[in-house]
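Colleague: 3D, please:
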Amino acid sequence: MNAHQTIQPTEDHAQEMDRDIVAKVRDLRLKFPGEAAFIFKDLSFSVLRGEKILLLGPSGSGKSTLLQVLSGIIPLLIEVPIRCTEKTIPSSWGLLFQDPDTQFCMPYVDEELAFVLENLGVSRSQMSWCMKEVLQQVGLQLNELHIPIDSLSQGMKQRLALASVLLSNPEVLFLDEPSALLDPEGRKQIWESIRVIAEDRTLIIVEHRIEEIIDFVDKVVLFDPMGNILGQGEPEYVFQKFHRELQEYGIWYPGVWEDFLESPAGIKLTEPVRSVPVGEAHSSEPILELASFRGMRYGKSVIEVERAEVYPGDFIAVTGPNGAGKSSLLLSLLGLVPSEGSYLLRGTSMDLIKKRKRKIERTVREIGFVFQNPEFQFIADEVYEEIAYSLKGDVLSLQDETKRVANILTQFGLAGLERRHPYQLSLGQKRRLSVAGAAVLGKSVLLLDEPTFGQDAANTFAILQYCEEMRSRGVAIVMVTHEEMIAEFIATHRWVIQGGRLVVQQETRRVSNQQLVSLEAVAEGGRTM
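Modeller: Next up, the predicted model:
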């Protein structure tokens, strides 16, 4: 039977299937208060025991919301009005949220894990062994367990959150982008861990990064932007049958990066740029200059830079494993993490400014910043007001303000969400809102901490196109990313951070291609002379 074929079940078979259904909703209607559009309108969806299902669709199509409905979090804990004719909630389930910070209820790693173990009745003498085993399962290597969760990188937090979920040994696992914040090795470790423990479990997965799981799931359910099911079946069938829709709605699929880079937009985004040879005078002064620079946390150095410079029009991809110090570098450049050594911002010595408040006031004049956790940036109760607040420093009429806010929301795929609370957005939408809030300020430097995580393909490429537009105007982009295609083909430079040190500074293929083009032009000229 083909994956898309259906069989009309007999009454006995239907009853048997009902007994095997672990999660179900029929004729679901849901919309957020104050909004006219439904997220789901008469959606019916069910999950059989033992199934491994991938929910795939554009950002904001309701995938994470569906997990919360199937688990009962909506409306029992999150008071969003819903209506349905039938609903089945698993008797034993665990949910891994998109944002690991929302998962924790204790301040230290061992206390967080102990909280779960105490609820399970595990004796104190067994706890240490259980903690070490589950942390090893998820690839989280810690020298000691009694350390603040806030001291971990977001990727390390994601592993800890997964570990706490696995400790409860749930029958059904709801996984909401568990690998979004992880480096490539971390993603591999997470999914290998899930494969090991998932044999007798039911998995409902929301994930944009599909490379590691495409041969693991047995069914893909494809949603359109309005939350309607376009189709479902085995992965190979869905990707073949709905290839046009995947492209139209900007959903990740195998080979999407290659297709994009060959498109007119991708070609423009990767056009070669010129790099200044070593020893040759640069046409402009550096915006940022670092020498013997160190960022400090809890009195210890977490990032060291012997020497580095950032010039107008640079697009620097900062790469390295989770916990290496990438986010700490950005935070120390903004002044949110104390620093030592020489730091010049447009020629002004930041190390001479002793008071952190004054240092931050100086840096924010030149630097726009996007946190890894987008919720750290939100200060307003509505999406519209979040952007409008960023414009308070500009003298604008109400008409001009409305126009600018509308333009930026449209540019970042947030039109129609003006009155929604930022916390009610999906993680991908939250991320785009945080980038939009920084972008509208028009700073000369943009520090972006994983701006594309949790994004569908369309919004990932839109963010990159915006960055390229800014770079071409002379804005310097410094982006922390785990996406190799960005680091190799779109950025102009790559900085590699390992073990709390900036160990590599190199040009990317984009710059190397320009050098190759120049050499070919010289050779061609020689042949035609």
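
Colleague: from now on I want contacts and neighbour counts done on CA atoms only, so please keep to that.
Modeller: Fine.

Colleague: measure Lys31 to Leu222 for me?
Modeller: Distance, Lys31 to Leu222, by C-alpha to C-alpha, to the nearest Å: 20 Å.

Colleague: of the two, who's got more company?
Modeller: Applying other C-alpha atoms under 10 Å to Lys31 and Leu222 shows that Leu222 carries more neighbours, namely 24 against 16.

Colleague: so what's the spatially most central residue of the chain closest to, chain neighbours aside?
Modeller: Closest to where the C-alpha atoms of the chain average out (C-alpha atoms, centre = their mean) is Phe453, at 1.8 Å. Using C-alpha to C-alpha, 6 or more residues apart in numbering and skipping the chain neighbours, the partner closest in space to Phe453 is Ala180 (5.7 Å).

Colleague: ok, now how distant is that neighbour from Phe461?
Modeller: The spacing between Ala180 and Phe461, counted by C-alpha to C-alpha, is 17 Å.

Colleague: the more surrounded of the two?
Modeller: Just comparing Ala180 and Phe461: by other C-alpha under 10 Å the higher neighbour count belongs to Ala180, 22 against 19.

Colleague: contacts only, for the residue nearest to the centre of the chain.
Modeller: Ala180, Leu181, Gly428, Arg431 (C-alpha atoms under 8 Å, 6 or more residues apart in numbering).

Colleague: quick check: closest non-adjacent residue to Leu96.
Modeller: The shortest distance from Leu96 to any non-neighbouring residue, by C-alpha to C-alpha, 6+ apart, is to Leu175 (5.0 Å).

Colleague: the one you found: neighbour count?
Modeller: Quick note: Leu175 (other C-alpha under 10 Å) scores 22 neighbours.

Colleague: in which helix or strand would I find the closest residue to Gly335 other than its chain neighbours?
Modeller: Nearest residue to Gly335 in three dimensions, chain neighbours excluded: Ile360, at 5.3 Å (C-alpha to C-alpha, 6+ apart). Assigned by DSSP states H and E, Ile360 belongs to helix 356-366.

Colleague: go ahead and name everything in contact with whatever helix or strand comes next after that helix.
Modeller: Note on helix 356-366: by DSSP H and E, the next helix or strand toward the C-terminus is strand 367-370. By C-alpha under 8 Å, 6+ apart, the residues outside strand 367-370 that reach it are 334, 377, 434-435, 438-439, 441-449, 451.

Colleague: let's compare: structure for the following, please.
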Amino acid sequence: MSDEDKVYALRCDNFAFAYGDEGEDVVKDVSINLVKGHILLITGPSGAGKTTICRAANGLIPHEFKGKMRGQITVHEKYNSRKYSVSSLSKLVGLLQQDPDTQLFNPSVEEEIVFGACNYGLPANAIRQRTEYLLELTRLVAHRRKNPHNLSGGQQQSCALASILSFEPPILILDEPTSNIDPIGSREVLMLVAQLAREEKRTTLLIEHKLEELVHLVDEMIVIDQGKILYRGTVRSVLEHVEYIDSVGLSVPQTTLLAAQLRKVGWSIDNLPLDVDEAITTLAPLVDHEALKRQPEPPPRRIQHHDENVIVDIRQLTHTYKDGTTALHDLSLKVQRGEFIAILGQNGSGKTTLVKHLNGLLKPTSGSVMVAGLDTRKASIDQMAMTVGYIFQNPDTQICKMKVYDELAFGLKNVGLPAAEVAQRVKLAAEELEITHLLDKNPFLLSMGEKQRIAVASVLAMRPSILILDEPTTGQDFKRAKEIMDLAVRLHDTGQTILVITHDMNLAAQYCDRVVIMADGKIILDAPVREAFQNRAALSASSLHPPQVTMLGRALGYPGAWLTVDEAFVALKNAWIGANHGA
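Modeller: Below is the predicted model of the structure:
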């Protein structure tokens, strides 16, 4: 198809935008031509300008977010975003925002899904059929009567996506649509997006940090940083720059990064693999498989600090919510002081319900929860707040002040610390999370990534004995996610107990020592991390899959489990045919 024959569903011509009257441009002269029926992936570090482009595409900029806009956004080659209202453009452009909670306002999941379709006058029979299809697709059939705000974060994201798909807009703008969804659910959602693009010519602008599931689904990829486009082209051509892209903080496919590192030390690799299957085909002929089988298990990544002192003792815990949903079933768990544990499972498996019992936010329906010698049914809020620090999945549910400084100081003041100590702790926490420059800002006007760091800082300022991170990397690029987890490691090095709920298997593998996998409100596996990621049955039962390098090692005949790219690199380098034969 020649350029003259192409129909552009969305065009950005030298688009630039600065928030407020005196702000600096967060997007700088960006030009994008999105062809009808194509999928464009835009990725980049937090704060790169990705969300600003999304807001401009459906008219939120300049109509709802005020500032200085230059250039032009055109929808379907005739609708100028400056001249058409958000409501007019919303019929053409469906926007899934980064935080789904802000888009949900109906009393039930089913009503949320049908709302847009009814509002735009779709036939009743078509609405019913579409609703049933979307409930099945998003795994929300059992929750159709529930209030969306009572769902898990991932379920809320699925509900918001279904509500947009229900009225069938010709253009979809998806701002990190899978950030709260488990890996298998993420794959299903992204496959659906690709299916709609192919079968229904539904044009899609996709913002994502996670690239592993997208490499074969998108037509074009753009890497943006500091408001400017760094690279654009096919995924394969852009990922030839994988080491640089990794260095700016993006989570690139592990197999692609591994192959690039091996090629750098002499391996004959013409085309970098984009997934595990391609990596097997590319690397298997270059590996001495007998030598690989003899490679030792990687050493422990750090000193283990846990002792025999049990800091969390959960016995036969059952929890039933007021709507009758039993989220936990006769669950028992012990955590020793100083452990670093990942709690994994699909959306709705009970992970968040479990950890909310540790700080008294929820009370057992039956059974008992003891934390640092405190019975959570009897301990005061102040006692629990000083013992257990809880970083919520959605920072908007945690942030309550109109100034970042006041947010960090809030808990400290509530427990009666002197003003001087409050100021000192706020300063140190802000420096740790690199948010000192935000202390005078309104947190509700900041990006999701910035709000997440504020939430982390406010908890760290309390210096609790146990730190619970509920999806702490939501909305973060890989660099920021790594910084948060590196901070957790530093706290763990001082003897602090860390519990992390995450859907990011790579981060769980890299940082955690023990893995607890949940499904249907029960613990189905509790094991050391290497053992856990080799248990295919438990992972599959909980909609999880191990890191790419773990799957690659298994396919190549490595007897253990690689958890990181570095571990795979060392083992493969030592089992390289070229090295062993003097090539």
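
Colleague: wait, a strand at the residue nearest to Leu96 of the first structure?
Modeller: Yes. Under DSSP: H, G, I helix; E, B strand; the rest coil, Leu175 of the first structure falls within a strand.

Colleague: what sits against it?
Modeller: Leu95, Leu96, Phe97, Leu203, Ile204, Ile205, Val206.

Colleague: repeat that with 7 Å
Modeller: Counting by C-alpha atoms under 7 Å, 6 or more residues apart in numbering, Leu175 of the first structure makes contact with Leu95, Leu96, Phe97, Ile204, Ile205, Val206.

Colleague: where does the fourth one sit: helix, strand or coil?
Modeller: Right, Ile204 of the first structure. strand.

Colleague: you'd agree it is up against Leu54?
Modeller: Yes. Applying C-alpha atoms under 7 Å as the test, Ile204 of the first structure and Leu54 come out as touching, 6.1 Å apart.

Colleague: those two: which is more packed in?
Modeller: Leu54 (26 against 23).

Colleague: any idea whether that one is helix, strand or coil?
Modeller: Per three-state DSSP, Leu54 of the first structure ends up strand.

Colleague: alignment lookup: it to the second structure.
Modeller: Matched to the second structure by TM-score structural alignment, Leu54 of the first structure sits across from Leu41.

Colleague: how near is that match to Pro418 of the second structure?
Modeller: Distance from Leu41 of the second structure to Pro418 of the second structure, by C-alpha to C-alpha: 49 Å.

Colleague: what is the neighbour count of the aligned residue in the first structure for Ala461 of the second structure?
Modeller: Ala461 of the second structure maps onto Val440 in the first structure when the alignment is built from TM-score structural alignment. Applying other C-alpha under 10 Å, we find 18 other residues in the vicinity of Val440 of the first structure.

Colleague: now for the contacts of strand 367-370 of the first structure, which pair is the farthest apart?
Modeller: With C-alpha to C-alpha as the measure, no two of the contacts of strand 367-370 of the first structure lie farther apart than Gln377 and Ser444, at 19.2 Å.

Colleague: so where does Val238 of the second structure fall, helix or strand?
Modeller: helix 235-238.

Colleague: compared with the first structure, how much does that helix deviate?
Modeller: Aligned to the first structure and superposed, helix 235-238 of the second structure gives a mean residue distance of 1.5 Å (mean C-alpha distance after the TM-score superposition for the first structure).

Colleague: let's verify the counterpart of Val310 of the first structure in the second structure: helix, strand, or coil?
Modeller: Applying TM-score structural alignment, one finds that Val310 of the first structure aligns to Val335 in the second structure. Following three-state DSSP, we place Val335 of the second structure in the strand state.

Colleague: do Ala56 of the second structure as well
Modeller: With three-state DSSP as the criterion, Ala56 of the second structure reads helix.

Colleague: so what's it up against?
Modeller: Residues in contact with Ala56 of the second structure (C-alpha under 7 Å, 6+ apart) are Pro62.

Colleague: still on that earlier bit, tell me the spacing between the residue nearest to Phe453 of the first structure and Leu203 of the first structure.
Modeller: 17 Å.

Colleague: same check, this time on Phe412 of the first structure
Modeller: 31 Å.

Colleague: higher neighbour count, those two?
Modeller: Taking other C-alpha under 10 Å, Phe412 of the first structure and Leu203 do not tie; Leu203 has more neighbours (25 against 19).

Colleague: next, the buried residues of the longest helix along the second structure.
Modeller: Assignment by DSSP state H gives helix 183-200 as the longest helix of the second structure. Residues Pro183, Ile184, Gly185, Ser186, Arg187, Glu188, Val189, Leu190, Val193, Ala194, Leu196, Ala197 are the ones in helix 183-200 of the second structure that count as buried (16 or more other C-alpha atoms under 10 Å).

Colleague: do the same with stretch 515-529 of the second structure
Modeller: 515-526, 529.

Colleague: adding secondary structure and distance to Leu374 of the second structure, write those residues out as a markdown table.
Modeller: Listed next are these as a markdown table, based on DSSP: H, G, I helix; E, B strand; the rest coil; distance: C-alpha to C-alpha, whole Å:
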| residue | secondary structure | distance to Leu374 of the second structure |
| --- | --- | --- |
| Val515 | strand | 24 |
| Val516 | strand | 23 |
| Ile517 | strand | 25 |
| Met518 | strand | 25 |
| Ala519 | strand | 27 |
| Asp520 | coil | 27 |
| Gly521 | coil | 24 |
| Lys522 | strand | 24 |
| Ile523 | strand | 23 |
| Ile524 | strand | 27 |
| Leu525 | strand | 26 |
| Asp526 | strand | 24 |
| Val529 | helix | 29 |
